[in-house]
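A.B. asks: coordinates only, no sequence provided:
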């Protein structure tokens, strides 16, 4: 395994912040769902901070933040479809 954490940290920031959660935020804004938008914003923030936790070599914090980001993205999706 490669020991270069910067590449993986940047990948996490891009994937969570821009692609996945950005689309979810756009969908919730389009449908006027404030709760879903706030969950998506929280998910993006947790994912963004998780990238920095990986950059600073904090694997437990990284794991917790990724779990929080995933749960908030799921909550945002459920708020959008309900």
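C.D. replies: Done, it's in. Everything numeric here is computed off the predicted structure, so don't read it as measured data.
A.B. asks: CA only for contacts and neighbour counts going forward, please
C.D. replies: Fine.
A.B. asks: count of residues packed around residue 4?
C.D. replies: For residue 4, the neighbour count with other Cα atoms under 10 Å is 9.
A.B. asks: quick check: it vs residue 76, distance?
C.D. replies: From residue 4 across to residue 76, the span is 32 Å (Cα to Cα, to the nearest Å).
A.B. asks: ok now do the closest residue to residue 75 other than its chain neighbours, which residues does it touch?
C.D. replies: What sits nearest to residue 75 in space, not counting adjacent residues and going by Cα to Cα, 6 or more residues apart in numbering, is residue 39, at 6.5 Å. Shown in contact with residue 39 (Cα atoms under 8 Å, 6 or more residues apart in numbering): 72, 73, 75, 76.
A.B. asks: adding another structure so you can compare the two:
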């Protein structure tokens, strides 16, 4: 098994934090949904910190932060849609 956590951490930070939640932040800004923007901002912050949890080899904290980021992304999508 490859124990290179750096690539996984960078992938989580870039793909989840920047692309997915960045798109949600942009969509909420365009349509002036403040709550949706703040949910997406919180989710991207949690995903960014989760990338650091991988670097420090903290799998439980990583799982909790990814769960928080996913829930905040769902909340941002719901705020945008409704």
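C.D. replies: Cool, got the structure. Remember, predicted model here, so these are calculated numbers, not experimental data.
A.B. asks: helix/strand/coil for the residue nearest to residue 75 of structure 1?
C.D. replies: Put simply, residue 39 of structure 1 is helix when judged by DSSP: H, G, I helix; E, B strand; the rest coil.
A.B. asks: separation between it and residue 59 of structure 1?
C.D. replies: When residue 39 of structure 1 is compared with residue 59 of structure 1 (using Cα to Cα), they lie 24 Å apart.
A.B. asks: same thing with residue 1 of structure 1?
C.D. replies: According to Cα to Cα, residue 1 of structure 1 and residue 59 of structure 1 sit 16 Å apart.
A.B. asks: of those two, who's got more company?
C.D. replies: Per other Cα under 10 Å, whichever of residue 1 of structure 1 and residue 59 has more neighbours is residue 59, with 13 against 3.
A.B. asks: quick check: the more buried one touching residue 52?
C.D. replies: No. Applying Cα atoms under 8 Å as the test, residue 59 of structure 1 and residue 52 come out as separate, 10.6 Å apart.
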